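In: the amino acid sequence is not available; the structure is as follows:
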């Protein structure tokens, strides 16, 4: 039976027939407006080419990437243009130590050093995205990477800065929707239109910042529209394992129900004075996408796209967000104060054909204050206070997580001091987390948790070109409501999931050593790390199936993660014909349970008029599930005044270190290329024509990290092309 639609799920939407012309007009009109302005230099020339010198806004101390002791990656400028994709995970997925989850082209979350989900915090200009992408792997991140001006990835425990949900790292997307400074020119911005061959992509985006004539009011506007159809694949959608004699190959050449429709936009304004700024912004993110390989628990042959058949599963996600931000400088013994406040109204509706199956609603209110102090006994540092409230409810027969209200409050300090060639960073944080649930719905009582974090990092500058870094952390994470209270069929993963309301706080102890060498046109970075977990929370396969649907349980066990990564950039030739650069990188991580014996768990699978009771023994040793495979990539790039081009390949190795009841995954190689022609106009505006080609060898690729790896391979050969405009 179809559910009555939630009031917040009923949104006024622009008819699809009008969206594409509207956004194409926006993308083309903003540069035309800017042409009337007298320009100076091409805005692209103002971009910092060495990303190590870009200020990392995720750090309260606002250091650049070169000066930060903690491992960080920054995407900006041309590198970000070349990397932008439909999902945030895919956009950052080629950075060293970073891969992506995959649940179709509409869903992809960052995986940092083998950790994802509730351990990786996704941020919009330093505040939580406010979505529920950690609740289920089919929930998209509500941030549009095409509208970002910079993306920062903090690797390793970042709980010190961003709380319990960042124990594995954080990804901060800098969107600049609330301006904090006047623009260099009266009007600045960019626009882009692109088309794709492998999925019939049509994308248009534009963003603009402008300062009023009085020099005090600054405005921001951005917008995006994207449409893609079902994408091409090199072979069959479903993967047949050895010995699977009954396998029916099904769809071939195109993956049914893999379409994506996305609209996003924002308007913001600020008053900027000599000592600070105060501003606000309102934004929306609306997307609809199919879940490939899913036709609910009973599957027939259905077509793709939006005409995907009666039982095809699709998602409609709608988020409305308002923000208030302000800052002051010169406060006596304090250098600056920054305050951020956001309210997010989020609705995620799952459709089975044309009928509503389940509705997820999430209201989030978050506040953050950072008070940066001046030199105190040689220490530069910042105090921080962060508080959030989340009201979550799931409506429908397949709502496997009960309604809950979560409250988190954290207080932290981070500081740094130099001792000659040594630079030391220390930090501490305390968090209080509570989860209140309706006892009539949940399988256990409400819970509250205390989490503490201690951190120390040291950098030793052996010379101007070479330094070593060392880090040690003790970080804690509180269980989430889905880990505590899941109870029933999870349609997205086609499995039964059962939480454990007795789960305890997990504790991570990290040790890391790294080096960075930068001399002339050669830079090399490398790191080794070890993270030991006490009471690591994970979703374990039980080996039990009910009506061919597997049962999984949330449980705990001691674990360890070990890994290494490197990044090499070498500009080996510079002459009148252009600059040639070689970029190579690689990473490897292994996650293992370090206990012994087994743990017995009991659970019940509900049916219409009865339940099936089961008991299973969970091994407390062995490899953890869905750990990202080892990877090596290399790219050759060339550029001159007007042209740039690149050809690269990434090898994902076999993943045969798998958990109990988990299948191994074959490796694959993805070959990519890009070329762009850039022209500067006399008035300071610029145009860029580009062509990007992905998976040139049309290879079948199935990520080991994906729940859909046997149902939905990555896209085959795809060429996208278009024009970018800068003004």
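Out: Received the coordinates, thanks. In this text the structure is predicted, and so the values were computed from the model without any measurement.

In: could you use CA atoms for every contact and neighbour count after this?
Out: Noted.

In: what packs against the top strand by length along the chain?
Out: Ordering each strand of the chain by length in residues (DSSP state E) puts strand 578-606 first. Packing partners of strand 578-606 (3 or more CA pairs under 8 Å, 6 or more residues apart in numbering; DSSP states H and E): strand 549-575, strand 611-623, strand 631-639.

In: contacting residues around the shortest one?
Out: Contacts of strand 631-639 with the rest of the structure, by CA atoms under 8 Å, 6 or more residues apart in numbering, involve 578-588, 644-653.

In: the helix or strand following that strand to strand 631-639, inter-axis angle?
Out: Later in the chain than strand 631-639, the nearest helix or strand by DSSP states H and E is strand 643-652. Strand 643-652 and strand 631-639 are oriented at 170 degrees to each other (axes from the mean of the first three to the mean of the last three CA atoms, to 10 degrees).

In: so how far is strand 643-652 from its chain's centroid?
Out: Its chain's C-alpha centre and that of strand 643-652 lie 22 Å apart, by CA atoms, centre = their mean, to the nearest Å.

In: what do you get for stretch 116-128?
Out: That offset, for stretch 116-128, works out to 7 Å (CA atoms, centre = their mean).

In: please enumerate the helices of the stretch 151-300 of the chain.
Out: 159-162 (DSSP state H, counting those that start in this stretch).

In: if you could redo that for the stretch 351-500 of the chain, that was the one I meant.
Out: 481-485.

In: longest helix in this protein, please.
Out: helix 16-35 (DSSP state H).

In: just the residues contacting the next helix or strand after it, thanks.
Out: As assigned by DSSP H and E, the chain's next helix or strand after helix 16-35 is strand 72-76. Applying CA under 8 Å, 6+ apart, the external contacts of strand 72-76 come out as 51-52, 54, 56, 65, 92, 95, 149-155.

In: nearest to residue 547, of those residues?
Out: residue 92 (38.2 Å; CA to CA).

In: could you verify my assumption that that closest one touches residue 110?
Out: Yes. Between residue 92 and residue 110 there is a contact under CA atoms under 8 Å: 7.1 Å.

In: need the overlap of contacts for those two.
Out: Taking CA under 8 Å, 6+ apart as the contact rule, residue 92 and residue 110 both touch 98-100.

In: next, the one to line up against it:
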């Protein structure tokens, strides 16, 4: 949802708290990608698309498997949601497992950190990525229909992508349909993908080809929905199916076939009861499976079925007090089949209650919330049955000395129950080259975070603005996967989940300056910088992201919109875990331009060159970086038609 002020668009966040807050009045860091931004971004996985945002990186296992990493935290500490509901996939289980959702289907993507993620419980201890689509419409289109057609092609992987969505109906019935198709071949690389040290360690001859073998992708999504929209609110139902085949890149003859079917129901009711003015409710069911296929033969299969429910009473824009009270519940049945089924079959159930309130006097305010969950993990195969009770809470205050200045300080306690793989894993996982062992006696993981947030804009037409976040976190019983130094009977290194104490701190800064106008264009300069430091009682946090700086010169005017971008990522050669290898830094340049056709103002053509210098890029956050290099120079051409 968005609103417009005299100074331009102001985006408000709905999913983080339930009630609306202006982005520049939040006490924690929230990033939002709009539909226009998503349409013009490269056709990549969710992690790779968000990796340019400050404080966010990608797991970058392969082009097909890229999960977001937030402030150095990944896996089970980062929730990936679809319209506020869990994906019910297995992407958090291992870096080679993909998220079964393409960013292109989103109407907007919200990235929430700190107190903003509290309502989703301890599994959002690192943050929340919420992919919001319009498959269940909450309102009818103004002219009875609206939609988007987007097409693009890429040179580096001979990729083609097409996406189409339409919403039709003046009410009370509104219907939606969307389809997405993305195909690529193995992509070209600026250098041979495998480092010499990697080839020598495997006893192989170095591969001198400049192509990332087994990096091709083939993804199809089809979805549909229907809503009844009336004066008192809306209620709707949607269905989506996903088929995705992608290569693991690190192994030449292993690819993954993924399939998911998903049903969702959602509704919102306007009311006037007990100080609340809205009731929001959602329910979903997902049937997910993926198979690891090696040399054409079916290998290990991972199956996940689950359902989830969430309901909240919301007090929104009523005086100085906003708030929400809600409940949630989920059930997930997980099963792994095959020789490399390193996790036994489990059933996970979780129920929770949550509340969050905010008082805003205009000049100052306070905000606080709490969530209580009970999580049970049962495995008949392992004779395991445990319940975990967790409590998360936050409290903060803010001061607004002027219309253009905001400062906030928040303290958050997040508690997370260990995941099934962390307590029950015991077996080899060839995709990551590890024999993984869990610990059934793990305690809950508790994190304490303090975050200082500041927003500053110049008084004169907001020609200059800064958004800054400084945070520090301490974790008790931090769960980490570490190399034991031993090997199994097949020579595979043994990794074991352990618990330790951890400290992570860092900062994120975004700045914007309007430079002036020339040649009918308005020019601005954007800068983004992030730094993360992490340490545990047994050494540095694994795959902590190096600092990065991004500078972007933008121009907008008339039918044209362009930018030139320089991104510098530091090396990571010190403070490494025992099994990590050094990573070189890099500086890359991207150039983009788009043009709206005068005769067809709803049609935009765009072109982009990524990695202009065709330089070698390896991500320190990737477990496969010594064998998988990022794509080389890439020309991307596309078209977006909004109707």
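Out: Here it is on my side, so go on. Small disclaimer: the values here were computed from a predicted structure and weren't measured.

In: one step back: narrow the shared contacts of residue 92 and residue 110 of the first structure to those that are buried.
Out: Taking 16 or more other CA atoms under 10 Å as the criterion, what is buried in these is 98-100.

In: out of those, who's nearest residue 411 of the first structure?
Out: Closest approach between these and residue 411 of the first structure, by CA to CA: residue 98, at 28.3 Å.

In: map that closest one across to the second structure for me.
Out: By TM-score structural alignment, residue 98 of the first structure lines up with residue 56 in the second structure.

In: isn't its match right next to residue 73, touching?
Out: No. In this structure, residue 56 of the second structure is not within contact of residue 73 by CA under 8 Å, at 9.4 Å.

In: need the helices and strands packed on strand 578-606 of the first structure in a markdown table (columns: distance to residue 714 of the first structure).
Out: Formatted as a markdown table, those follow (distance: least, CA to CA, whole Å):
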| stretch | distance to residue 714 of the first structure |
| --- | --- |
| strand 549-575 | 24 |
| strand 611-623 | 25 |
| strand 631-639 | 16 |
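
In: now render those strands as CSV, adding mean neighbour count.
Out: Formatted as CSV, those follow (neighbours: other CA atoms under 10 Å):
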stretch, mean neighbour count
strand 549-575, 19
strand 611-623, 15
strand 631-639, 19
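
In: for the residue nearest to the spatial centre of the second structure, which residues are in contact?
Out: In the second structure, the centroid-proximal residue (CA atoms, centre = their mean) is residue 129; its distance is 4.0 Å. Each residue near residue 129 of the second structure by CA under 8 Å, 6+ apart is listed here: 78-81, 109-112.

In: again, but for residue 312 of the second structure
Out: 18, 279-281, 324-327.

In: would you mind finding the match for it in the first structure?
Out: Aligned partner of residue 312 of the second structure by TM-score structural alignment: residue 370.

In: residue 423 of the second structure too?
Out: By TM-score structural alignment, residue 423 of the second structure lines up with residue 484 in the first structure.

In: now do the contacts for its match.
Out: 444, 499-503, 554.

In: what about the residue lying closest to residue 327 of the first structure once chain neighbours are set aside, neighbour count?
Out: Once flanking residues are discounted, residue 327 of the first structure sits nearest to residue 338: 4.3 Å by CA to CA, 6 or more residues apart in numbering. By the criterion of other CA atoms under 10 Å, residue 338 of the first structure has 19 neighbours.

In: tell me if I'm right that residue 338 of the first structure and residue 369 touch.
Out: Yes. In this structure, residue 338 of the first structure is within contact of residue 369 by CA under 8 Å, at 5.7 Å.

In: what range in the second structure matches stretch 639-650 of the first structure?
Out: On the basis of TM-score structural alignment, stretch 639-650 of the first structure is assigned to residues 556-567 in the second structure.

In: buried residues in the matching stretch?
Out: 556, 560-567.

In: closest one of these to residue 303 of the second structure?
Out: residue 567 (39.0 Å).

In: tell me the spacing between the closest residue to that closest one other than its chain neighbours and residue 528 of the second structure.
Out: Nearest non-adjacent residue to residue 567 of the second structure, counting by CA to CA, 6+ apart: residue 550, 4.3 Å away. Distance, residue 550 of the second structure to residue 528 of the second structure, by CA to CA, to the nearest Å: 5 Å.

In: kindly report the same for residue 219 of the second structure.
Out: Taking CA to CA as the measure, residue 219 of the second structure falls 32 Å from residue 528 of the second structure.

In: over to residue 326 of the second structure?
Out: According to CA to CA, residue 326 of the second structure and residue 528 of the second structure sit 36 Å apart.

In: one more: residue 612 of the second structure?
Out: Taking CA to CA as the measure, residue 612 of the second structure falls 20 Å from residue 528 of the second structure.

In: so between these two, which is more surrounded?
Out: Using other CA under 10 Å as the criterion, residue 612 of the second structure and residue 528 rank with residue 528 on top: 22 against 15.

In: and the more buried one, what's its match in the first structure?
Out: By TM-score structural alignment, residue 528 of the second structure lines up with residue 585 in the first structure.

In: show me what contacts that match?
Out: With CA under 8 Å, 6+ apart, residue 585 of the first structure has these contacts: 96, 565-568, 632-634.

In: having no further points to raise, I will conclude here.
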